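Asker: need the 3D shape of this:
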Amino acid sequence: MTDLIKHSPNSPILLTASLHVDEARKAISNLVNEILQESCKLNHASDIESIPLDQAINRILAEDLLSPIDVPAADNSAMDGFALNGDCLSESENIMTLKVVGTAYAGKPYEGKIAQGECLKIMTGALMPHGCDTVIPQELTKSADDSIVSLKQNQVKRGENRRLRGEDLTRDKAAITAGRLLRPSDLGLAASLGIAKLQVRRKLKVAILSSGDELRPLGQALDAGSIYDSNRYSLTGLLNRLNLEIIDCGIVRDDPASLKAAFLEAASKADVLISSGGVSVGEVDFTKQIMQELGDVGFWKIAMRPGRPMAFGMLKPAQPSGRKTLFFGLPGNPVAVMVTFYQFVRSALLQLNGANQTEPPLTQAISEVAIRKKPGRTEFQRAILGRGIDGKPTVKLTGSQGAGILRSMSEANCFVILPHDQGNVAEGEWVDVALFDGLL
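Answerer: Down below sits the predicted model:
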């Protein structure tokens, strides 16, 4: 097992030992790093492309985005109020009266000067007028008419409610760092800097296939013992969340010739191959034989539920100058496919694509029910996150947690994650929760 953890694809195939979830993660991350290092040596310039800003959502930023301007570009007001020279302020509660000599609007700077005893009505975002360094919020003042305003001298301190030039960003400073999975707020930030195009990592090409003689495509009548293939549709949705290029290799029969042809096609076109089905102890022979010919793979039993059987490794490149194809052989049960994708594949894809943040965030909630759990495995229970009458986050399971019950995923909005050494969970106990939104 030690060799597998260090060099997963080059070690003997394992069918009996169960890996801890964290061990499996580490082995996958190590192999992805090896592939990335080899790719750097090959110096693939095509791995980076320039795209319009409005097409960059969920892409990986390839280089630091440097601000071409100071943000803000000049001192400006942080709120609606009255701009004045802070020399007139003190610790006293004495009332002072100032003459209002004009108004400064955002986008329309006030060109005049402010003398002692004067102030200027100012709107949020408007440039600070010459001679003014402080803004009094409008609600802290009193005025008999539009030309006079009164306030206590100690209402604010000098310099308050003013945004300084370069306070957010200075010119040539990184506004967004390379490796960022770009979110809507990042696109807005780039637009605020006047940047119309971004340098991003090329979309990974991910091939998917489902293996099994019992599988039928949608639209075809089911015969005895057959089922519709749902896994490719789940995987397509998961991959679209990451804005990747999908190569659908369809349903592949359980025979060596068909599997080998599908794997060769994937190796010639894709950076990653994800298959579902055909990785349990009784079904592994064909895939094992083919992977020994085309690359290296480890077959694992992982101490988790659902999703215990899984294969992982790589296919040799179709061309000597090409990059190796990462391979994930996921279980056939629909829920197990999604759990193993969430737990292992998603992070590997982000890492391979150059992301600097690959692990999904966790939160905690109070379990509304007792949950049975055996120590010695990590469990991913499908659940619904809500809020109790006291305002604290609560979570409840969606019912039966069988690996083939896809409805348990459809009704859920999160996973309850029960760690390896965790035992039974009592009602009212805090548990770790991972939200689906943005992940699944």
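Asker: only C-alpha atoms for contact and neighbour calcs from this point on.
Answerer: OK.
Asker: make sure residue 191 is indeed in a strand.
Answerer: No - using DSSP: H, G, I helix; E, B strand; the rest coil, the assignment for residue 191 is helix, not a strand.
Asker: neighbours around it, how many?
Answerer: Residue 191 sits with 14 neighbouring residues when counted by other C-alpha atoms under 10 Å.
Asker: again with residue 278
Answerer: When neighbours are defined as other C-alpha under 10 Å, residue 278 has 24 of them.
Asker: for the biggest helix by length in the chain, packing partners?
Answerer: Across the chain, the longest stretch assigned as helix under DSSP state H is helix 21-42. Contact partners of helix 21-42 among helices and strands, from 3 or more C-alpha pairs under 8 Å, 6 or more residues apart in numbering; DSSP states H and E: helix 2-6, helix 346-352.
Asker: please name every helix or strand in contact with the first one.
Answerer: For helix 2-6, the contact count by 3+ C-alpha pairs under 8 Å, 6+ apart identifies helix 21-42 as packing neighbours.
Asker: tell me which other helices or strands whichever strand or helix holds residue 240 touches.
Answerer: With elements delineated by DSSP states H and E, residue 240 resides in helix 231-241, which encompasses its position. Other elements packing on helix 231-241 under the criterion 3+ C-alpha pairs under 8 Å, 6+ apart are strand 205-211, strand 245-252, helix 334-340.
Asker: tilt between that helix and strand 205-211?
Answerer: 160 degrees (axes from the mean of the first three to the mean of the last three C-alpha atoms, to 10 degrees).
Asker: for helix 231-241, buried residues please.
Answerer: Of the residues in helix 231-241, those buried under the neighbour-count criterion (16 or more other C-alpha atoms under 10 Å) are 231-232, 234-236, 238-239.
Asker: and stretch 215-232, by the same measure?
Answerer: Going by neighbour count (16+ other C-alpha under 10 Å), the buried part of stretch 215-232 is 215-216, 227, 229-232.
Asker: those residues: which two are farthest apart?
Answerer: Set against one another by C-alpha to C-alpha, the buried residues of stretch 215-232 have their most distant pair in 227 and 232, with a gap of 13.2 Å.
Asker: which stretches in the stretch 251-400 of the chain count as helices?
Answerer: 256-269, 285-294, 334-340, 346-352 (DSSP state H, counting those that start in this stretch).
Asker: so how far is the longest one off the chain centroid?
Answerer: Okay, so that is helix 256-269. The chain centre lies 31 Å from the centre of helix 256-269; the measure is C-alpha atoms, centre = their mean, to the nearest Å.
Asker: go through the helices and strands packed on helix 21-42 and pick out the most buried.
Answerer: By mean neighbour count, with neighbours taken as mean count of other C-alpha atoms under 10 Å, helix 346-352 ranks first of these at a mean of 21.
Asker: re earlier: now the helices and strands packed on helix 21-42 in CSV, with distance to residue 220?
Answerer: As requested, the helices and strands packed on helix 21-42 are exported to CSV (distance: least, C-alpha to C-alpha, whole Å):
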stretch, distance to residue 220
helix 2-6, 42
helix 346-352, 31
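Asker: now the second one, please; I'll put the structures next to each other:
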Amino acid sequence: MSACGCSGSGLRPVDEAIAALMDFAPPAPPTVCVDLEEALGRILAEDIHSPIDLPLWDNSAMDGYALRSADMGPTGARLKIAGCIAAGDAAQVELQPGQAMRIFTGAPLPPGADSVIAQEDCEVDGDWLQVPVVEHGSHVRCRGEELCVGDALLSAGKKLRAQDLGLMASVGLDRVKVFRPLRVCLLSSGDELREPGESLAPGQIYNANRFSVGALLRGWGVEVHDYGVLADTLAASRDALSLAASEWDVLITSGGVSVGDRDYLKQAIRELGELHLWKLKMQPGKPLAFGSIAGKPWIGLPGNPAAALVTALVVARPFLWRAQGRSVVDTLPVTLPAGFDWPTANSRRQYLRARLELGGDGVACICLHPQQGSAMLRAASWADGLAVVEAGRTLHAGEPLPFLSFSELGA
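Answerer: The predicted model follows:
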């Protein structure tokens, strides 16, 4: 990667940095076959085609009566009820001219029938049925109407959802080939960090990033291996990173990538591998870094909790999704009116913690939390997503603004 900005003299635009990271995405993990019950959220590793027609036979779309449209006169027909067929029955008796057959939703049409009339649209008189005019094919689900043998069902690289599992089950598939979860090592950097539940000495803080970033990774289907907190020494950083690179697919750290005298991670990366990128043109999250050790990608998130969360969502997420074998990694923002003024332009793209609220006119608009500091997670917990204000832009309330929903980002 050229012009990486590692000297700190320049900031890499966010979109350019994400595109550059994609060039370093490793091949997808090995594949495994799993039962459908275990496939939710996994990444499909092969194209799926339907092994059968769906439906497998012409069947009724509702409870009513199967009949022959050829029996219809100008005002309908009076038909003899010749029997009953329910879902699960085999339709073996052929319907003769002048006959109708009671039928239930999903039941196969008897031979000779080509239409169905809903039970509420006709009159029953003993063994006779009076029907209005019925169009040919009315209320019939035809064989192969949804899928024919060989039709494309799902494409490799898709994250499997509940409806995808149901679709595969509907054509009789009970197992599916998926990529095994990406294995990510998560490390925190900072002598000041303590775990929740421990007491704090002066100058110490609780390790929020371990929980917020770790939860994001698990929500993205990643297998997380937590190496805990690194001591703020070059030797400790080198040892932990070297061990992690020998065991896991991707390394992610939080903290230790800024310009402080005790931020050793970048130096450790340079000694063990390569530092490809440092510092992005975004706020929060400027100190993000990216490199590799022994061919294993490393993402260095900032230490400030809001900055770590935002850079994980915006930059690390598409890279990790691609590394898991996902084919679609982009998320499309929605454009909605801003519910705030932004009078002063910033030199970096802003990712503001925001949520959608209904205005007095009943139209949804984007509202900001008043606390936008890079160390403050309260705003992110309050928010539904991120309002994106481009570098150099000012705006007035009511102007259109992109909004990235947390749900679309997998948060």
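Asker: quick one: TM-score?
Answerer: Comparing the chains after superposition, counting by TM-score structural alignment, normalised by the length of the second structure, produces a TM-score of 0.91; 410 aligned residues with a C-alpha RMSD of 2.5 Å.
Asker: want to throw the buried residues of helix 231-241 of the first structure into CSV with distance to residue 115 of the first structure?
Answerer: Rendered in CSV, the data for these read as follows (distance: C-alpha to C-alpha, whole Å):
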residue, distance to residue 115 of the first structure
231, 73
232, 72
234, 68
235, 68
236, 66
238, 63
239, 62
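Asker: of all these, which two lie farthest apart?
Answerer: Between all members of those, the longest pairwise span (C-alpha to C-alpha) is found for 231 and 239 and amounts to 12.1 Å.
Asker: average gap between the helix holding residue 240 of the first structure and the second structure?
Answerer: Helix 231-241 of the first structure, aligned to the second structure and superposed, deviates on average by 0.8 Å (mean C-alpha distance after the TM-score superposition for the first structure).
Asker: which residues of the second structure does that helix align to?
Answerer: Aligning helix 231-241 of the first structure against the second structure (TM-score structural alignment) gives residues 209-219.
Asker: same check, this time on stretch 344-354 of the first structure
Answerer: Against the second structure, stretch 344-354 of the first structure falls on residues 315-325 (TM-score structural alignment).
Asker: burial of the counterpart of residue 200 of the first structure in the second structure, as a residue count?
Answerer: Structural correspondence for residue 200 of the first structure with respect to the second structure (TM-score structural alignment): residue 178. Per other C-alpha under 10 Å, the neighbour tally for residue 178 of the second structure reads 25.
Asker: residue 256 of the first structure too?
Answerer: Going by other C-alpha under 10 Å, the residues that sit close to residue 256 of the first structure add up to 15.
Asker: who's in contact with it?
Answerer: Taking C-alpha atoms under 8 Å, 6 or more residues apart in numbering as the criterion, residue 256 of the first structure is in contact with 286-287, 290.
Asker: same question, residue 43 of the second structure
Answerer: With C-alpha under 8 Å, 6+ apart as the criterion, the residues that contact residue 43 of the second structure are 156-160, 178-179, 324-326.
Asker: from residue 51 of the second structure, how far off is it?
Answerer: Taking C-alpha to C-alpha, to the nearest Å as the criterion, residue 43 of the second structure is separated from residue 51 of the second structure by 21 Å.
Asker: same deal with residue 59 of the second structure?
Answerer: The spacing between residue 59 of the second structure and residue 51 of the second structure, counted by C-alpha to C-alpha, is 19 Å.
Asker: more crowded one of those two?
Answerer: Per other C-alpha under 10 Å, whichever of residue 59 of the second structure and residue 51 has more neighbours is residue 59, with 26 against 17.
Asker: which residue lines up with that one in the first structure?
Answerer: If you follow residue 59 of the second structure across to the first structure using TM-score structural alignment, you land on residue 76.
Asker: swap in residue 273 of the second structure?
Answerer: Residue 273 of the second structure maps onto residue 295 in the first structure, with residues paired by TM-score structural alignment.
Asker: which residues does the closest residue to its match other than its chain neighbours contact?
Answerer: The shortest distance from residue 295 of the first structure to any residue other than its chain neighbours is 4.3 Å, reached at residue 315 (C-alpha to C-alpha, 6 or more residues apart in numbering). Contacts of residue 315 of the first structure were listed using C-alpha under 8 Å, 6+ apart, and they are 267, 291, 294-296, 324-327.
Asker: make it 7 Å
Answerer: Residue 315 of the first structure makes contacts with 267, 294-296, 324-327, as judged by C-alpha atoms under 7 Å, 6 or more residues apart in numbering.
Asker: buried ones only from the residues you listed, please, as a PyMOL command.
Answerer: Of the contacts of residue 315 of the first structure, the buried ones can be selected in PyMOL as follows, counting by 16+ other C-alpha under 10 Å:
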select buried, resi 267+294+295+296+324+325+326+327
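Asker: which of the contacts of residue 315 of the first structure sit farthest apart?
Answerer: Comparing the members of those, the greatest separation, given C-alpha to C-alpha, is between 267 and 296, at 12.8 Å.
Asker: centroid-wise, who is the farthest residue in the second structure?
Answerer: When distances to the mean C-alpha position of the second structure are computed (C-alpha atoms, centre = their mean), the maximum falls on residue 126, with 55.9 Å.
Asker: what number of residues lie near whatever residue of the first structure lines up with residue 192 of the second structure?
Answerer: The criterion is TM-score structural alignment: under it, residue 192 of the second structure has residue 214 as its aligned partner in the first structure. Counted by other C-alpha under 10 Å, the residues lying close to residue 214 of the first structure total 16.
Asker: how far away is the residue farthest from the centre of the second structure from residue 152 of the second structure?
Answerer: With the distance defined as C-alpha to C-alpha, residue 126 of the second structure ends up 48 Å from residue 152 of the second structure.
Asker: what's the neighbour count on the spatially closest residue to residue 95 of the first structure that is not a sequence neighbour?
Answerer: Of all residues beyond its chain neighbours, the one nearest residue 95 of the first structure is residue 152 (4.4 Å), with distances taken as C-alpha to C-alpha, 6+ apart. With neighbours defined by other C-alpha under 10 Å, the count for residue 152 of the first structure comes to 18.
Asker: residue 152 of the first structure and residue 98 touch, don't they?
Answerer: No - the criterion here is C-alpha atoms under 7 Å, and residue 152 of the first structure misses it with residue 98 at 11.1 Å.
Asker: map residue 50 of the first structure across to the second structure for me.
Answerer: Going residue by residue (TM-score structural alignment), residue 50 of the first structure aligns to residue 33.
Asker: same for the one helix or strand that match maps to, what does it pack against?
Answerer: Assignment of secondary structure by DSSP H and E places residue 33 of the second structure within strand 31-35. In this structure, strand 31-35 of the second structure makes packing contacts with strand 175-179, judged by 3 or more C-alpha pairs under 7 Å, 6 or more residues apart in numbering; DSSP states H and E.
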